[in-house]
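Q: Here's my sequence, what's the structure:
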Amino acid sequence: MVRTVSHGSSFGICFMHILCRYRLISSNAGEEWVSMLCELRLLRCQSKGADIPSGGAAFRPDRRPSTPLRGVGLIRAVTAKERGYRLQTRGQGLTIELQRTNTVKHQSEKPIAPDSIQGEVDATRGGAMFLARIVAELGMPSEPPAVLIGSGQNSVAYQLGGRILRLPRHAGAERDLVREASTLRAVRPLLPVSVPDLEVRRIGGQLISLHAKIPGEPLSDLAGLTIGARKALAVDLAAFLQALHSVPIDRLEAGPAEAPSSEWHRLLAQCEDVAFPLLSPDVVTGLRTRFSDFLATCDALPQCLIHGDFGTGNILVDRVRLSGVIDFSGCGPGDPAYDFASLAAGLGDGFVDLVLEYLPADTAARERMSFYRMTFPLLDILYGVENRDPETIHAGVRAFAA
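A: Presented below is the predicted three-dimensional model:
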């Protein structure tokens, strides 16, 4: 199915939501039109030579936010292209086609040998031949084949036997990888579980990192865990967070830090431009009030070393016990409540209450956790618009419709 439409606007987006709300069109149809209108906003800016409306510095690919605003640098294994969307412009960006293709295949469903990467590493420097060269220079056998385990706007990750290889896509991601390796060297001796020991080197102009695969699998949910097993896992997670949050900030190599409110003001500005037009006026009013209340006090909040992306995908378990934690790219000074908010987003408030039984947390910290969780679907919307990912946009919008 191919549809051609002319430039939309925030009014058009809101109008489609009204049609859905009063059931004048189906929600699925409305969401698809909203996606197209979001795409049009991007294409309109591009056709005029303007910046994509992801706004301020927090979402530029060549810069990491100093405050850990999650949702942008995450590896997403399924891209909009892989979901079957093809976008084309006509007439100097004045029209757009959105075509849903028939075949959608997840890239990580099959192992990818070094001689058949099918362009995934082309975004770095050299494609399949270059990956084969990396494998050879590392002195690793070509069998078993490399398996693509993650691909996103910042990096590509492969499993090579018992090791994990990451290839940053751009200069900003390279800087983040070097910083992550430095952070891990500083915190590893002080943590109670395994974390990656990154070997960072350059091969053929491409920065890479390599580390041993940590035993365990990502903690997807709590299904099947007994009450005793949940308590044991809660004890493990509490011990890890207490150890991490106790690491002196001055152990990290860091430049001058800006006030947290600066980063949150930029996020609010981006939401005003991109996310809020997709939400109902009542929801937007409530969000602005919560941002205002938070911004009034955020510069005085407690600061410690936090993980910055303590979600289920970065928590590894082996036989229902915590075996390791990965992805420290967002690690830095921040509010400890942010890590608990990330944990609650994946495993629920009830489980986080269980974790907090073993840690001190006052009422104010719980209120901040609620605020941070509110921002996660906003980050999804911003990520989805910036990366032309309708499914992620829909997930963010639906979170505020519940």
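Q: make it CA atoms for all contacts and neighbour counts henceforth
A: Fine.
Q: quick one: the closest residue to residue 315 other than its chain neighbours from residue 397, how far?
A: In this structure, residue 315 finds its nearest non-sequential neighbour in residue 325, 4.9 Å apart by C-alpha to C-alpha, 6 or more residues apart in numbering. Residue 325 sits 30 Å away from residue 397, taking C-alpha to C-alpha, to the nearest Å as the criterion.
Q: who has more neighbours, the two?
A: Taking other C-alpha atoms under 10 Å, residue 325 and residue 397 do not tie; residue 325 has more neighbours (25 against 20).
Q: give me the number of residues near the nearest residue to residue 194 once chain neighbours are set aside?
A: Spatial nearest neighbour of residue 194, excluding adjacent residues (C-alpha to C-alpha, 6+ apart): residue 324 at 4.5 Å. Residue 324 has 22 neighbours, counted by other C-alpha under 10 Å.
Q: For the lengthiest helix in the chain, which residues meet the burial criterion?
A: Ranked by residue count, the top helix of the chain under DSSP state H comes out as helix 363-386. If you call a residue buried by 16 or more other C-alpha atoms under 10 Å, then helix 363-386 has these buried ones: 365-366, 368-386.
Q: Quick one: residues contacting the closest residue in space to residue 312 that isn't next to it in sequence.
A: Of all residues beyond its chain neighbours, the one nearest residue 312 is residue 219 (5.2 Å), with distances taken as C-alpha to C-alpha, 6+ apart. Residue 219 is in contact with 312-317, counting by C-alpha atoms under 8 Å, 6 or more residues apart in numbering.
Q: want to put them side by side, so please do this one too:
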Amino acid sequence: MTEFHQDGRAGIDAELVRRLIADQFPQWADLPVTPVKVDGWDNRTYRLGSDLTARLPTHASYVAAVDKEHRWLPVLAPHLPLEIPEAVAKGAPGEGYPHPWAIRRWIAGRTATVDSVEDLDEFARTIAGFILALQSVDASDGPVAGTHSFFRGASLTTYHDETVEALAVLKDRIDAERAQDVWDAALAASWDRPPVWFHGDIASGNLLVRDGRLAAVIDFGTSGVGDPACDLVIAYTFFSGSSRSTFRDAVQQDDAMWARARGWALWKALITEDVQVIETVLEDR
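A: This is a model prediction of the structure:
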């Protein structure tokens, strides 16, 4: 039997999925199991026939998303203007695999890229509308930002030490003084309102396009309720020029929210040494 490690993806393959399905969901045992073309890091995903997927967390730190998404995706879906994953079933540890896992409905579409989107300004307005609709969903009983969301939706102070260390590493490659000012402004612009729903990873890899238009938002593993500033990071990582301005206008957030959004974008770009995004963040006024 395969030995699984807490810090890697080794051992998760189509054969494992076939065994798990045969043991726990025999009604689907005859369906073909194939890897998806574009996979993520937090989960390994496999097509199960033509209508379903099996998603297996690659590490214990991603396991909380299984129950969270199974509980909340059906609550969120009726309120949102775009398709989101549909929770079908939950699998249990088995066949040597140590984590719970999920079966979802397959969503057709291409991963969003600048080339796959027909009209970036329309795309920006559509994403903004999705974010606003998500924020309007009743958050009173939702999962409060914390470890399960990797502190998306919580205070940026969680990542202060990491940011300071990354600034020191990159000080000769970027305008470190300007970056420090942006980070300080983000920390000073604290969230002081009731929590709202956030997705936590509004990024091109989690946006699906059909016929050149945004059709679905996937992967709610870092979702929760709290400060939604993290959902604005796409302004710096995907949009530019008129589409960035369109997104800013359509999403209707205040200056303090944008200060924190810049902080989120800066933190991630610093720790991944993405100088291009860092420069984009620093140019924003």
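Q: Could you give the residue range in the second structure aligned to stretch 47-57 of the first structure?
A: Matched against the second structure by TM-score structural alignment, stretch 47-57 of the first structure finds no partner residues.
Q: For the closest residue to residue 334 of the first structure other than its chain neighbours, which residues are in contact?
A: Nearest non-adjacent residue to residue 334 of the first structure, counting by C-alpha to C-alpha, 6+ apart: residue 303, 4.9 Å away. The contact partners of residue 303 of the first structure, taken as C-alpha under 8 Å, 6+ apart, are 333-336.
Q: mind listing which of those are in helices?
A: Those of the contacts of residue 303 of the first structure lying in helices (DSSP H): residue 336.
Q: Filter the contacts of residue 303 of the first structure down to the buried ones.
A: For those, buried by 16+ other C-alpha under 10 Å: 333-336.
Q: what would those look like in CSV with distance to residue 288 of the first structure?
A: CSV is the format used below for those (distance: C-alpha to C-alpha, whole Å):
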residue, distance to residue 288 of the first structure
333, 25
334, 22
335, 21
336, 23
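Q: Max pairwise distance over these: which two?
A: Longest distance between any two of these is 8.9 Å, between 333 and 336; criterion C-alpha to C-alpha.
Q: Find residues that contact each of these two.
A: Both residue 333 of the first structure and residue 336 are contacted by 303-306, under the criterion C-alpha under 8 Å, 6+ apart.
Q: roughly how far is the helix or strand residue 102 of the second structure falls within from the heart of the chain?
A: Applying DSSP states H and E as the criterion places residue 102 of the second structure in strand 101-105. Average the C-alpha atoms of strand 101-105 of the second structure, do the same for its chain, and the two points are 17 Å apart (C-alpha atoms, centre = their mean, to the nearest Å).
Q: residues in the first structure matched by that strand, start to end?
A: So strand 101-105 of the second structure sits over residues 208-212 in the first structure, by TM-score structural alignment.
Q: Now do the contacts for the residue nearest to residue 194 of the first structure.
A: With contact set as C-alpha under 8 Å, 6+ apart, residue 324 of the first structure has these partners: 193-195, 214-216, 315-317.
Q: Shouldn't it be within a helix?
A: No - counting by DSSP: H, G, I helix; E, B strand; the rest coil, residue 324 of the first structure falls outside a helix, being strand.
Q: Map it onto the second structure.
A: By TM-score structural alignment, residue 324 of the first structure lines up with residue 216 in the second structure.
Q: Tell me how far that match lies from residue 126 of the second structure.
A: Separation of residue 216 of the second structure from residue 126 of the second structure (C-alpha to C-alpha): 10 Å.
Q: now residue 11 of the second structure
A: Using C-alpha to C-alpha, residue 11 of the second structure is found at 39 Å from residue 126 of the second structure.
Q: okay, those two: which has more neighbours?
A: For residue 11 of the second structure versus residue 126, neighbours defined as other C-alpha under 10 Å are more numerous around residue 126 (20 against 16).
Q: which residue ranges form the strands in the first structure?
A: Using DSSP state E, the strands of the first structure run over 2-5, 85-90, 95-100, 147-151, 155-160, 163-168, 199-203, 206-212, 217-218, 304-306, 315-318, 321-325, 332-334.
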